[in-house]
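In: following is a predicted model, sequence given first.
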Amino acid sequence: MGSFPSVLGQTLRLSLRAGGGAIIGLVFFLAVITVIPFGVGPDLNLLGRIGPAILWIGALLASLLGLERLFAADREDGTLDLFIVSGEPLVTFVLGRAFGHWLATGLPLVLAAPVLGLLLNVDPIALAAVTLTLLVGSPALTLIGAVGAALTAGLPRGGTMIAVLVLPLAVPVLIFGVTATNGAISDPEPFTAPFLLLSAGTLMALVLAPPTAAFALRLGLE
């Protein structure tokens, strides 16, 4: 695992440098949250009820940004070939890229969610539940996105294909996250089961997604 910190650090530098993946994701997240009230109307009670779902959908869509560049540049400049030749497990490379991408783009969305939730009149309990579920579930979105990025790394206009591949797989994460949040609002008891399922989904993605993405990258190089 010696190469993991270097891959992680490089991913963070690239994400926070030119291209501004973190800033673009936050701006897109803000745009989604601010546009919804214009479509729904000024009903604060309605916005408060659907606000957690809007926050989750906005975070899901914003997490797709930047995935196209996750492995494409490494495939083009030969970084993947050099990593494979070095003898390091390709899973380590995938984990470093995915975790770095989440720190640069996913974590800022989690931190921004309670602030943006105030614009939707979401009550404090719901804001806390949204933040907690996003903190647990957003890594799963990134890991699923890494599989899509690996599958489309060598394709032109891979960004569109990533969205097509990732969105259906991310729906269960969205469902469990929103269900857990709604459970925390209505009654503390229903929160536990969907939250545990959300946590299990993230752990499953952590186990299955990196080797799947690594296999896709290796297959694309052959």
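Out: Noted; the coordinates are in hand.
In: when you work out contacts or count neighbours from here on, use the C-alpha atoms and nothing else.
Out: Will do.
In: what about the spatially closest residue to G154 that is not a sequence neighbour, neighbour count?
Out: Of all residues beyond its chain neighbours, the one nearest G154 is A72 (6.5 Å), with distances taken as CA to CA, 6 or more residues apart in numbering. Look at A72: counted by other CA atoms under 10 Å, it has 20 neighbours.
In: for A72, what are its contacts?
Out: A72 makes contacts with 149, 153-154, as judged by CA atoms under 8 Å, 6 or more residues apart in numbering.
In: as TSV, these with distance to L82, secondary structure and neighbour count would be great.
Out: Below are those laid out as TSV (distance: CA to CA, whole Å; DSSP: H, G, I helix; E, B strand; the rest coil; neighbours: other CA atoms under 10 Å):
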residue	distance to L82	secondary structure	neighbour count
A149	19	helix	30
A153	16	coil	27
G154	17	coil	17
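In: now the residues you listed as JSON lines including distance to P89?
Out: As requested, those are arranged in JSON lines below (distance: CA to CA, whole Å):
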{"residue": "A149", "distance to P89": "18"}
{"residue": "A153", "distance to P89": "19"}
{"residue": "G154", "distance to P89": "20"}
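In: between those, which is closest to G58?
Out: A149 (19.8 Å; CA to CA).
In: hmm, T160 and the closest one touching each other?
Out: No: if you go by CA atoms under 8 Å, A149 and T160 don't touch, sitting 10.5 Å apart.
In: and A18, how close does it get to L103?
Out: Distance check for A18 against L103: by CA to CA, to the nearest Å, it reads 16 Å.
In: same thing with E76?
Out: Taken as CA to CA, the span from E76 to L103 is 24 Å.
In: more neighbours: the two, which one.
Out: Between E76 and L103, counted using other CA under 10 Å, L103 has the larger neighbour count: 17 against 12.
In: wait, what's in contact with the more buried one?
Out: Applying CA under 8 Å, 6+ apart to L103 gives the contacts L12.
In: which neighbours do A149 and T160 have in common?
Out: Counting by CA under 8 Å, 6+ apart, no residue touches both A149 and T160.
In: G158 touches E68, doesn't it?
Out: Yes: using CA under 8 Å as the test, G158 is close enough to E68 to be in contact (6.2 Å).
In: for this protein, what spans make up the helices?
Out: 4-16, 21-40, 44-63, 72-77, 79-85, 90-101, 107-117, 124-151, 158-186, 189-221 (DSSP state H).
In: want to compare, so here's the second one:
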Amino acid sequence: MTALLLRDLRLSVRAGGGAMIGVLFFMTVVAVIPFGVGPDLNLLARIGPAVLWIGALLASLLGLDRLFQAEREDGSLDLLLMQETPLVLTVLVKCLAHWVATGLPLVVAAPLLGLFMNMDEVAIGATMLTLVVGTPAITFIGAVGAAVAVSLPRGGLLVSILVLPLAIPVLIFGVSAVYAAVEDPAPFLPPFMILSAITLFFAVLGPLAAAAALRSGAD
């Protein structure tokens, strides 16, 4: 599993610079907002958490179609299906590698973009915390879409269409937790705990459903 994790990390870096592309897309989405809403710093500070979360969500969708694509192209997907290690565990490791390569750089870039949106320290810290907890759920949801679309010739767009509606609750509770922390620290815990529960739920369901979809596609 460690070898698989390191291999996927290397592929993520080599395959078009997946991590860098996600961060650049994240920065682009956030950078164009002031041109649309105007240079009102108070308005930017109010919408900043929502903008960062939307940008992170869209950036997380970019590389999901490649989650199982390399194995499909070189034929190693069949070996993963036949190996003694449970396929669910393999999918979980691949999801972890994908999040480290694409999701974690978004979390690291969030403070700089938060300053760009005139957000204060509390809002930036809460946004980073919710992104750390919430973005893995997007990866686990995306694993199911990637497994369903891996055998299709143009599955990239299909993955985004499948994943985006399911990721809306992650966006809602992530943004709600940040705004709760900014307005009053006390209400921060309920939406944050729900966000954590969503991530834990999909951490179990996502690999199971993705493994089932991979086996079904192979049959």
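Out: Structure received. Every value quoted in this text rests on a predicted model; they were computed, and no experiment measured them.
In: hang on, the earlier thing: list the ones among the contacts of A72 of the first structure that the second structure also has?
Out: Mapped onto the second structure and checked by both residues aligned by TM-score structural alignment, their matches' CA atoms under 8 Å, the contacts of A72 of the first structure keep the contacts A153.
In: nearest to L206 of the first structure among the contacts of A72 of the first structure?
Out: The closest of the contacts of A72 of the first structure, once distances to L206 of the first structure are taken by CA to CA, is A149, at 15.6 Å.
In: relative to F173 of the second structure, how far out is the equivalent of that closest one over in the second structure?
Out: Residue pairing (TM-score structural alignment): A149 of the first structure is matched to A146 of the second structure. Going from A146 of the second structure to F173 of the second structure by CA to CA gives 24 Å.
In: next: G206 of the second structure.
Out: 19 Å.
In: and these two? Which one has more around it.
Out: With neighbours defined as other CA under 10 Å, G206 of the second structure and F173 compare such that G206 has more, 26 against 21.
In: aligned to the more buried one, what sits in the first structure?
Out: G206 of the second structure maps onto A209 in the first structure, with residues paired by TM-score structural alignment.
In: show me what contacts its match?
Out: By CA under 8 Å, 6+ apart, A209 of the first structure lies in contact with 143-144, 146-147.
In: I'd like these laid out as CSV, including distance to A193 of the first structure and neighbour count.
Out: Output for the contacts of A209 of the first structure, formatted as CSV (distance: CA to CA, whole Å; neighbours: other CA atoms under 10 Å):
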residue, distance to A193 of the first structure, neighbour count
L143, 22, 28
I144, 22, 27
A146, 27, 30
V147, 27, 28
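In: what does R72 of the second structure correspond to in the first structure?
Out: Match for R72 of the second structure (TM-score structural alignment): R75.
In: my guess is its match contacts L155. True?
Out: No: if you go by CA under 8 Å, R75 of the first structure and L155 don't touch, sitting 10.9 Å apart.
In: who's more crowded, these two?
Out: Remark: of R75 of the first structure and L155, R75 carries more neighbours, 17 against 13, as counted by other CA under 10 Å.
In: contacting residues for that one?
Out: R75 of the first structure neighbours (CA under 8 Å, 6+ apart): 81, 153-154, 221.
In: return the closest of those residues with respect to A112 of the first structure.
Out: Proximity of the contacts of R75 of the first structure to A112 of the first structure (CA to CA) peaks at A153, which lies at 29.6 Å.
In: okay, now the equivalent of A50 of the second structure over in the first structure: neighbour count?
Out: Residue pairing (TM-score structural alignment): A50 of the second structure is matched to A53 of the first structure. Using other CA under 10 Å, A53 of the first structure has 20 other residues around it.
In: F191 of the first structure versus A53 of the first structure, what's the distance?
Out: Noted for A53 of the first structure: a distance of 15 Å to F191 of the first structure, by CA to CA.
In: do G159 of the first structure as well
Out: G159 of the first structure sits 34 Å away from F191 of the first structure, going by CA to CA.
In: same question, V122 of the first structure
Out: Distance, V122 of the first structure to F191 of the first structure, using CA to CA: 17 Å.
In: those two: which is more packed in?
Out: V122 (25 against 21).
In: show me what the more buried one aligns to in the second structure.
Out: Correspondence of V122 of the first structure to the second structure, assessed by TM-score structural alignment: M119.
In: its match: what's it in contact with?
Out: Shown in contact with M119 of the second structure (CA under 8 Å, 6+ apart): 44-46, 48-49.
In: in a markdown table, list the residues you listed along with neighbour count.
Out: Formatted as a markdown table, the contacts of M119 of the second structure follow (neighbours: other CA atoms under 10 Å):
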| residue | neighbour count |
| --- | --- |
| L44 | 20 |
| A45 | 19 |
| R46 | 16 |
| G48 | 27 |
| P49 | 27 |
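In: export those residues to CSV and tack on distance to V32 of the second structure?
Out: As requested, the contacts of M119 of the second structure are exported to CSV (distance: CA to CA, whole Å):
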residue, distance to V32 of the second structure
L44, 12
A45, 15
R46, 16
G48, 12
P49, 15
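In: related to what we said a few turns ago, who has more neighbours out of G158 and E68 of the first structure?
Out: Comparing G158 of the first structure with E68 by other CA under 10 Å, the one with more neighbours is E68, at 24 against 20.
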